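Peer 1: The following comprises the amino acid sequence and a computationally predicted model.
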Amino acid sequence: MKLKDLKKMAAILSQSNQYRVTEKYQRPEFYNIGDSDPKLIGVFLDIEATGLSSAQDKLIELGMVKFEYSENGRIFRLLDEFSRYQDPHMSIPEYISKLTGITDDMVNGHQINEHEAASYLQEVDIIIAHNAQFDRTFFEMTFPAIPPKAWGCSMCDIDWKIEGISSHKLEYIAYKYNFFYEGHRAVIDSLAGIHILAQDLPNSKQPVLKQLLANALQLKFKLWATDSPYDSKDLLRARGYRWSNHPTTNYKSWSIELAEDKVAEEIDYLRSNIYGGSTLNMPVEIVDAYSRFSNNYKHLQNATKYQDKIEWIKMLCLK
């Protein structure tokens, strides 16, 4: 049966309101043409690893796909791909091989050239991953000498819940955009990620990439509610705080990441509702697109770079 006949059948089924038809991903020739805006270069990056623990596991596959985009969030065309295996020098767990199809024999003896990866990324303006915390951690562990780039996350830089998409899983988001793909391989996951970025959001109707860029490129302020009373934990959790280890001192505390325009309000809330009106003395991290999700480049948020904002927060805490 020819493709045009299948498309007709799919249209009939969809119009019946009794079926939902999803289409297998096909790499498009282009997404948009004829835009006079300056073109930037983005990369969607995906990593497959032997597991989830950056302390114990290793990268086994790196996939990257370049694409052209403009500052208003329009994607134009896909560019070249980068796909390499990496020998982890450990046995790949059976469940990982079943999930990805990658076996010990496939990666045996392979080593990704760090200079080659750095050259591929040289002209790139932003790297995007789905769960960038995971991907950037493994990327930097494997290639510590590659200079930092701005990073965005298609999982956390889009408010999928407000858009009516209840799961953050890439395959589920693809399903909501009426396509499917063979997942858990680095390049195809990257192509699917770009395909989603090229769509419009269901409710706000703006390009997905436009919202991602707006969120990824703004400064983030991470407030650490140190020594907060134990009985305030439910209030903090309900407000969006997470219990985690501070990256430099390694103590555990409740923390929240906010945009700059929310910082003053949050400090007032903490003073009034958590600390009983007393002066605050809390650690604050200022994170930009180059240092977010990174353990290697925390020095980029040094006191001299954002000294004016650090002094502003100190004054808010003393009020």
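Peer 2: Happy to help now that I have it.
Peer 1: contacts, neighbours, all on C-alpha from now
Peer 2: Noted.
Peer 1: Tell me who's in contact with residue 250.
Peer 2: By Cα atoms under 8 Å, 6 or more residues apart in numbering, the contact set of residue 250 is empty.
Peer 1: Can you tell me how far it is from residue 244?
Peer 2: The gap separating residue 250 from residue 244 is 9 Å, by Cα to Cα, to the nearest Å.
Peer 1: okay, now the one to match up with it:
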Amino acid sequence: MADMETARASSAGAEDHRVISRLDLKTGPTGQGDGRGRHVGIAIDVETTGLDAGSGAIIELAVRRFRYDADGVITDVDQPYAWVEDPGRPISAEITALTGLSDADVEGRFIDEDAAERLLNSASFVVAHNSAFDRVWVENRLEGARGLNWVCSMAQVDWRARGFDGRTLGFLLMQAGYFHGGHRADADVDALIQLLRHRFDDGRTALSVLLDRGSRPSWLFRARGADFSVKDLLRERGYRWNAERKMWCREVADEDRMEEEFWLAGHVYDFAARPKALGPDVERVTARSRFLP
């Protein structure tokens, strides 16, 4: 009887607790996949002086290559690379609190442009956890890294449909069973690679799902001339305000283009909606042009 009670208590404890491990991503083979993968990707993260890529500067850049096989399983992880750079202006207290980088940490230091560009061009694609943020900063800073294929682990994996909550890197990593130091670029790169290694219930890795979606062309709709009165409709539809272009924008899959055109015609460009243009701007996008303003 006592043994049965002990077993019940142990079972209840297992249901009430979950162990998560500190992430320690080793260089070399992962022990997974089919041999040494023939394909190469590179994970990236930047820390910056603010949110405006037009007026701000990168203060830390971290990259790490990895190899993966035909099933999207990461088989090998390369050594990490990270550089800090003096932005030529004081780093604000808010940014120091967020990144851990102070003026003293970056004084007189710089990114090795040749090494960074060579690494980025050696992979089939670049992945960040918020490529809509990272890409413009990287391309502003590294001319030789423009026009590469980019994918985004935050926007191009439906984490909620796969049983996860939220989209932030640290929270997703914790749900996958790990925690990391957080917010320094090199730690976030390791967290990203580990997240891409995660296997979902159907056996597919997050990297496999990401590449499947990221390799497909899509269409970027810009609701040019949309009246202010339809802003809530656009937001509910999934459009986001592009402050630089001053337009509501949404990316849709290739097969959904016609449906989106019909929706806009009936809700945004109908005479009653008082549009200031005849229709939207529509642009075909691929991994080479995606995540740019």
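Peer 2: Received the coordinates, thanks. Quick caveat: nothing in here was measured; it's all calculated off a predicted structure.
Peer 1: tell me the SS of residue 61 of structure 1?
Peer 2: What DSSP: H, G, I helix; E, B strand; the rest coil gives for residue 61 of structure 1 is strand.
Peer 1: returning to that earlier point: between residue 250 and residue 244 of structure 1, what contacts are shared?
Peer 2: With the criterion set as Cα under 8 Å, 6+ apart, the contacts of residue 250 of structure 1 and residue 244 do not overlap.
Peer 1: Where do the strands of the stretch 151-300 of structure 1 begin and end?
Peer 2: Along the stretch 151-300 of structure 1, the segments classed as strands by DSSP state E, counting those that start in this stretch run 179-180, 220-225, 242-245, 252-259, 284-287.
Peer 1: mean distance, the first one to its aligned residues in structure 2?
Peer 2: Between strand 179-180 of structure 1 and the corresponding residues of structure 2, superposition yields a mean separation of 0.6 Å, by mean Cα distance after the TM-score superposition for structure 1.
Peer 1: elements contacting that strand?
Peer 2: Using 3 or more Cα pairs under 8 Å, 6 or more residues apart in numbering; DSSP states H and E, the elements in contact with strand 179-180 of structure 1 are strand 23-24.
Peer 1: Can you list the neighbours in contact with the helix or strand following the strand it packs on?
Peer 2: Counting by DSSP states H and E, the next helix or strand C-terminal to strand 23-24 of structure 1 is strand 40-49. Outside strand 40-49 of structure 1, the residues that touch it by Cα under 8 Å, 6+ apart are 57-71, 100, 121, 123-130, 135, 138-139, 184-187, 189-191, 193-194.
Peer 1: The residue mapped onto residue 16 of structure 2 from structure 1: which element?
Peer 2: Applying TM-score structural alignment, one finds that residue 16 of structure 2 aligns to residue 18 in structure 1. Assigned by DSSP H and E, residue 18 of structure 1 belongs to neither a helix nor a strand.
Peer 1: Number of residues surrounding residue 18 of structure 1?
Peer 2: Residues lying near residue 18 of structure 1 (other Cα atoms under 10 Å) number 8.
Peer 1: and if you look at residue 310 of structure 1?
Peer 2: 15.
Peer 1: Residue 241 of structure 2 now?
Peer 2: Neighbour count for residue 241 of structure 2, taken as other Cα under 10 Å: 16.
Peer 1: got the contact list for it?
Peer 2: Each residue near residue 241 of structure 2 by Cα under 8 Å, 6+ apart is listed here: 247, 248, 249.
Peer 1: and what of residue 220 of structure 1?
Peer 2: 257, 258, 259, 260, 286, 287, 288.
Peer 1: so what corresponds to it in structure 2?
Peer 2: Matched by TM-score structural alignment, residue 220 of structure 1 corresponds to residue 218 in structure 2.
Peer 1: can you tell me the mean distance of stretch 41-48 of structure 2 from structure 1 after alignment?
Peer 2: Mean for stretch 41-48 of structure 2 is 0.7 Å (mean Cα distance after the TM-score superposition for structure 1).
Peer 1: give me the stretch of structure 1 that that stretch matches.
Peer 2: Counting by TM-score structural alignment, stretch 41-48 of structure 2 sits on residues 42-49 of structure 1.
Peer 1: Now do the contacts for the residue nearest to the spatial centre of structure 1.
Peer 2: In structure 1, the centroid-proximal residue (Cα atoms, centre = their mean) is residue 153; its distance is 1.8 Å. Residue 153 of structure 1 sits next to 128, 129, 130, 131, 132, 212, 216 when contact means Cα under 8 Å, 6+ apart.
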